[in-house]
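1. Fold the following.
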Amino acid sequence: MTGRPAAMPYILMYHSISRYDSDPYRITVSPRRFTAQMAWLKRRGLRGVSVRELLLAEASGQAHRMVGLTFDGGYADFATDAVPVLLRYGFTATVFAVAGMLGGENAWDRDCPRKPLMGAAELRRVTGAGMEVGSHSVRHVSLTGAADAELEMELKESRVVLEEALDREIAGFSYPYGHAGLREVDAVRSAGYSYACAIWRSECSGRHALARTCVGDSDGPLRLRAKRLAHDLRWGRS
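-> Coordinates of the predicted model:
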């Protein structure tokens, strides 16, 4: 059983927030566009929150005007370009860090501009500012192609590294590339994570495979509204 909910909370997925010249994988949103997107949420009476906060509010029936904000990869620009905007609007968010590459670069993004990643000190600063840190594995590999022992290591070691760096519990996980099947979802649950984020809706959808809506640099007010409506129609939310 996957524990699939009757309705899926609305969670947006970002990666990098920075100025750019080349973005072949479309993982980057410019600071100007990101600010406009957060302002759009605020104007509509919505509040961006971490996934942990969103799920707690869902459990008590208080999440009606909340939107989950997630940032995969642990890029350094989360601290420099995203967090100041989030704080300006009274928002929080969850950033999923690659535990084995703290302070390094996005080596997993082939043929893509190199981007620096947050180190332990930067992760501590963003948690001090009210953000949540989750795990994005040890090495950012596709878990569906990993052997059982490798899968267990990616889940458990990444959590240990981040908990030691931050001296706090790591509750959430995000599947690299969004790759997650029944085996991976069961392994994440068994590893002790209280929730996990996928990307697409699937047979695994539920608390340990939360579907998310991708947000890009081309998403202005009309596209944001269309994406919200599509989510509500798909998951039966009002």
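2. make it CA atoms for all contacts and neighbour counts henceforth
-> Will do.
3. And the strands in this protein?
-> Along the chain, the stretches classed as strands by DSSP state E are 11-14, 16-17, 28-29, 47-49, 66-73, 94-97, 132-135, 172-174, 195-197, 213-214.
4. May I see these organised as CSV, with mean neighbour count and distance to A226 added?
-> Shown next, in CSV, are these (neighbours: other C-alpha atoms under 10 Å; distance: least, C-alpha to C-alpha, whole Å):
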stretch, mean neighbour count, distance to A226
strand 11-14, 22, 13
strand 16-17, 26, 22
strand 28-29, 21, 18
strand 47-49, 23, 18
strand 66-73, 25, 15
strand 94-97, 28, 23
strand 132-135, 30, 28
strand 172-174, 27, 25
strand 195-197, 25, 22
strand 213-214, 19, 11
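5. this one next, for a side-by-side:
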Amino acid sequence: MYHSVGDTSDDPYRLTVSPGRLARQLRWLRRRGLRGVSMADLLAARARGEGRNLVGLTFDDGYTDFVDVAIPLLREHGCGATVFVLPGRLDGENAWDPLGPRKRLLGREGILAAAAAEGIEIGSHGLTHVDLTKAGTATLRAEVADSRTLLSELTGTDVRGFCYPYGYLDERVMDAVRDAGYAYACAVDPGPLNGVYALPRVHVGENDTSVRLFLKHRLHRLRRRPVEGA
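-> Prediction:
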């Protein structure tokens, strides 16, 4: 689970990884015979009983640096990824982060550029990045279902993936995602919830050297039971 790729000097939430660090992390994967792919490609391979050498790479929030910086690095290392974007904040910024810094979000052209890149999947992160566990019925429906409709119309493709803002979910939110027609949804640590609509992820940041990546990989496999239905 990545977010932004760029300058890490002002990063209070530790959500940014530098281009150099991302490049080293991708090389670390490839040296071990692993390849980063989109979640759609990973799940399709798993459904065929394959994909042991594949790692799902995700980028939350849809910052403009995904197109400007991340995609060229992914291409250089033969990797794909899923970027979860916010169609309710096109060309906007991360106003939900009170400590900043302000970062630009992808607009229509940026999303289309990402969708056109080989191996890149567009998923929904909701409309505006709100805690869905606290959302009313109408807001929940708009954030989940309407965001899928808007992205499908924009890209001309079936948007299959959803990512819970902040990683927060409960049974009600998970049901709304399933009912909206998504094929899967990503969380962070979904606790007792399991399955393709509560996929756990490991946060990767600037401090994650090769040693830390190795430990995160091993500890994650020990801590999380196998995902049912994936």
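6. Please report the TM-score between the two superposed chains.
-> Scored against TM-score structural alignment, normalised by the length of the second structure, the superposed chains reach a TM-score of 0.95; 225 aligned residues with a C-alpha RMSD of 1.1 Å.
7. quick revisit: could you redo the strands of the first structure as JSON lines and give each row distance to R183 of the first structure?
-> Compiled in JSON lines, those are given as follows (distance: least, C-alpha to C-alpha, whole Å):
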{"stretch": "strand 11-14", "distance to R183 of the first structure": "23"}
{"stretch": "strand 16-17", "distance to R183 of the first structure": "29"}
{"stretch": "strand 28-29", "distance to R183 of the first structure": "30"}
{"stretch": "strand 47-49", "distance to R183 of the first structure": "29"}
{"stretch": "strand 66-73", "distance to R183 of the first structure": "22"}
{"stretch": "strand 94-97", "distance to R183 of the first structure": "21"}
{"stretch": "strand 132-135", "distance to R183 of the first structure": "18"}
{"stretch": "strand 172-174", "distance to R183 of the first structure": "15"}
{"stretch": "strand 195-197", "distance to R183 of the first structure": "13"}
{"stretch": "strand 213-214", "distance to R183 of the first structure": "23"}
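8. what's the closest of those strands to S158 of the first structure?
-> strand 132-135 (6.3 Å; C-alpha to C-alpha).
9. Show me how far the closest one is from its chain's centre.
-> 8 Å (C-alpha atoms, centre = their mean, to the nearest Å).
10. so where is it in the second structure?
-> The counterpart of strand 132-135 of the first structure in the second structure, using TM-score structural alignment, spans residues 121-124.
11. and the matching stretch, how far from the first structure on average?
-> Following the fit onto the first structure, the mean deviation recorded for stretch 121-124 of the second structure is 0.3 Å by mean C-alpha distance after the TM-score superposition for the first structure.
12. how about the residue positioned nearest the centre of the first structure, what does it touch?
-> Among the residues of the first structure, the one closest to the centroid is T70, at 3.1 Å (C-alpha atoms, centre = their mean). Contacts here follow C-alpha atoms under 8 Å, 6 or more residues apart in numbering; on that basis T70 of the first structure touches I11, L12, M13, Y14, H15, S50, V51, A93, T94, V95, F96.
13. For R88 of the first structure, which of the strands of the first structure is the nearest?
-> Nearest to R88 of the first structure, of all the strands of the first structure, is strand 47-49, at 11.6 Å by C-alpha to C-alpha.
14. Trace the longest helix seen in the first structure over to the second structure and give me the residue numbers.
-> Counting residues, the longest helix found in the first structure (DSSP state H) is helix 148-166. Using TM-score structural alignment, helix 148-166 of the first structure lines up with residues 137-155 of the second structure.
15. so I27 of the first structure touches S18, yeah?
-> No - assessed by C-alpha atoms under 8 Å, I27 of the first structure is found out of contact with S18, at 10.0 Å.
16. Buried by neighbour count: which residues of stretch 18-36 of the second structure qualify?
-> 18-19, 21-23, 25-30, 34-36 (16 or more other C-alpha atoms under 10 Å).
17. I'd like to know which of the residues you listed are part of helices.
-> Members of the buried residues of stretch 18-36 of the second structure lying in helices (criterion: DSSP H): P19, R21, L22, A23, Q25, L26, R27, W28, L29, R30.
18. Same list, those, but as TSV with distance to P72 of the second structure please.
-> Shown next, in TSV, are these (distance: C-alpha to C-alpha, whole Å):
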residue	distance to P72 of the second structure
P19	10
R21	14
L22	11
A23	10
Q25	14
L26	12
R27	14
W28	17
L29	17
R30	16
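19. how far away is L229 of the first structure from S174 of the first structure?
-> 24 Å (C-alpha to C-alpha, to the nearest Å).
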